[in-house]
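# Quick one: sequence plus predicted model below, questions after.
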Amino acid sequence: MSTTAEIPESQESQIKLLNRVVEELNKKYEGIFSAETIERYVFESYTALARTAKIRTHLPLLAEHFATDRLEALRHAGDEIKDSLPQVLFVCTRNVGRSQIASALLKHYAGGEVHVRSAGILPDAEVHPVVLDVLAERGIDIGKAYPKPLTDDVVRASDYVVNLGCDGAYPMYPGKHYLDWDLMDPGDESPERVRAVVDEIDVHIRELWAEMSK
C-alpha cells in the first residue's frame, strides 16, 4: 500500500528519510506490527504534523517520534505491554500552552514513574515561546516539545485523560479516568499571566500525582 501520494514530489528527499524511518521501526517492532501498519503510522504522522509546520526541515525526525509514540500507545491499548507505567494524556485546543505545561510538570514531579503525553484538538505550529521561557524559569526544559494532533490510539492507551479547557470532542472509553480542568489558554498572554496559569496548573498536577501515588 502506497502512502506517499499526499507528499509533493518536491519533498522526495523527505520521503527517502521517512522510508528509512519505516525500515528502522520495522526492525524495532518485528513480530508486533505489520510493515503496512508501521508505514501507515509513519506517513500519517508526517502528514498530520506537516499541516501546521512552519519549517519542514526536521519533520521526518518529528514524524519518527510521533509515530513511535503512537505505536507504543497501540501496544499498550492492545495489552501487548504488561505491568506498564500509568499512561496520562493532557488535551487542550492548540497543544502550545496548557497541555504542554501540564505534561512538563507531571514529568517533573513523577520522573519516570508515569508515561505522559499531550495533544491538541486543533494543534498550532509550535509551543508558545513564553511558555518555554516560564517553564525554564522553574528549571524545566521543554525546548524539544512540539504540538501534536489528538489521535484515537493515544486516547485508548491512556489511564487518565485530562481536558484542560478545550472545546472539541474526543473519544470516550470505559475504564478510564476523565478529568476536566477549566483553565485559560496562556498561549498569547503576557509572561505574568503565563506564570499565573503555570501556578494554577501546578496545583492540579500536584493533586493528580498525589492521587496516582496512593
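On my side now, so go ahead.
# C-alpha from now on. contacts and neighbour counts both.
Noted.
# Residue 200 and residue 136: what is the separation?
17 Å (Cα to Cα, to the nearest Å).
# which strands and helices sit next to the longest helix seen in the chain?
Criterion DSSP state H: the longest helix present in the chain is helix 191-212. When contacts are defined as 3 or more Cα pairs under 8 Å, 6 or more residues apart in numbering; DSSP states H and E, helix 191-212 packs onto helix 98-110, helix 129-137.
# Among the ones you listed, which comes closest to residue 148?
Ranking the helices and strands packed on helix 191-212 by proximity to residue 148 (Cα to Cα) places helix 98-110 first, at 10.3 Å.
# then this one, side by side with the first:
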Amino acid sequence: MSVSRPTVLFVCVHNAGRSQMAAGFLRELSAGSVEVLSAGSMPGDQVNPVAVEAMAELGIDIAGEQPKKLSEDAVRVSDVVITMGCGDECPFFPGKRYEDWELTDPAGQGLDVVREVRDEVRARVEKLLASLDVPATEG
C-alpha cells in the first residue's frame, strides 16, 4: 500500500454500471483520500442511465463519467484492483491486492434491481475504505 494516497481501480466489462457506481461511492466517501480509477474490458458507449438515476437519488452525480478502456498502466499504478465480472480480461501484476466482487450486472435492469446493486456496492466500498484505514465521510 502506498503511504500517501492509495489508488483503487474498479473494473467490469462495460465500465457503465457497477464499476462507475463503485467509483462514485469511493470518490464521495473517501473525500479525496483515495485516487479512484475505473475501466472496462469492453467499454460501453455511455454510463447506464438507470445507474446514473440510482446514484443521483443519493446525491452522487456520475452522469458526466465516460466508460474507459482498461489498460495495463491503470492496473500498474493501482494499489487495489477490484474486478466485477471481467474474468480473464483483467491483467494481473504480482504484488497488487485483487478482489473480485460478484455483483448482479445492472445492464438492462429496472431501477429496483439497480438500487439493490447500488446498495451492495456501497456496503462493499465502505468495507474497502475500512480495510485501507481511510475514514468514510457521511454521505
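Here it is on my side, so go on. All values reported here derive from a predicted model rather than from experimental measurement.
# What are the boundaries of the strands in structure 1?
Remark: strands assigned in structure 1 by DSSP state E are 87-92, 115-120, 160-163, 177-180.
# Nearest to residue 14 of structure 1 among those strands would be which one?
It's strand 115-120; of these, that one is closest to residue 14 of structure 1 (Cα to Cα) at 24.1 Å.
# now the closest one and strand 87-92, what's the angle there?
Here strand 115-120 of structure 1 runs at an angle of 20 degrees relative to strand 87-92 (axes from the mean of the first three to the mean of the last three Cα atoms, to 10 degrees).
# Which stretch of structure 2 lines up against strand 115-120 of structure 1?
Using TM-score structural alignment, the residues of structure 2 aligned to strand 115-120 of structure 1 are 35-40.
# That stretch vs structure 1 - mean distance after superposition?
Stretch 35-40 of structure 2: mean distance to aligned residues in structure 1 after superposition is 0.3 Å, counting by mean Cα distance after the TM-score superposition for structure 1.
# So which of the strands of structure 1 is the most surrounded?
Each of the strands of structure 1 was scored by mean neighbour count; the highest is strand 87-92, a mean of 24, by mean count of other Cα atoms under 10 Å.
# Let me know how buried residue 128 of structure 2 is, in neighbour terms.
Look at residue 128 of structure 2: counted by other Cα atoms under 10 Å, it has 18 neighbours.
# Tell me the counterpart of it in structure 1.
Residue 128 of structure 2 maps onto residue 208 in structure 1, by TM-score structural alignment.
# And residue 85 of structure 2, by the same measure?
Counting by TM-score structural alignment, residue 85 of structure 2 lines up with residue 165 in structure 1.
# With distance to residue 103 of structure 1 added, can I get the strands of structure 1 in TSV?
Formatted as TSV, the strands of structure 1 follow (distance: least, Cα to Cα, whole Å):
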stretch	distance to residue 103 of structure 1
strand 87-92	7
strand 115-120	6
strand 160-163	10
strand 177-180	14
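# Out of those, the one nearest residue 189 of structure 1 is which?
Across those, residue 189 of structure 1 has its closest neighbour in strand 87-92 (15.9 Å, Cα to Cα).
# what's the average per-residue distance for the closest one once overlaid on structure 2?
Aligned to structure 2 and superposed, strand 87-92 of structure 1 gives a mean residue distance of 0.3 Å (mean Cα distance after the TM-score superposition for structure 1).
# Same check on stretch 201-211 of structure 1?
Mean deviation of stretch 201-211 of structure 1 relative to structure 2 after superposition (mean Cα distance after the TM-score superposition for structure 1): 0.7 Å.
# do you know how far the residue most central in space within structure 1 is from residue 175 of structure 1?
Central residue check for structure 1 by Cα atoms, centre = their mean: the C-alpha nearest the mean position is that of residue 118, 3.8 Å away. Residue 118 of structure 1 sits 20 Å away from residue 175 of structure 1, taking Cα to Cα as the criterion.
# Kindly report the same for residue 76 of structure 1.
Using Cα to Cα, residue 76 of structure 1 is found at 14 Å from residue 175 of structure 1.
# between these two, which one's more packed in?
The residue with more neighbours, out of residue 76 of structure 1 and residue 175, is residue 76; 21 against 9, by other Cα under 10 Å.
# Excluding covalently adjacent residues, which one is nearest to the more buried one?
Counting by Cα to Cα, 6 or more residues apart in numbering, residue 76 of structure 1 lies nearest to residue 157, which is 5.6 Å off, once chain neighbours are set aside.
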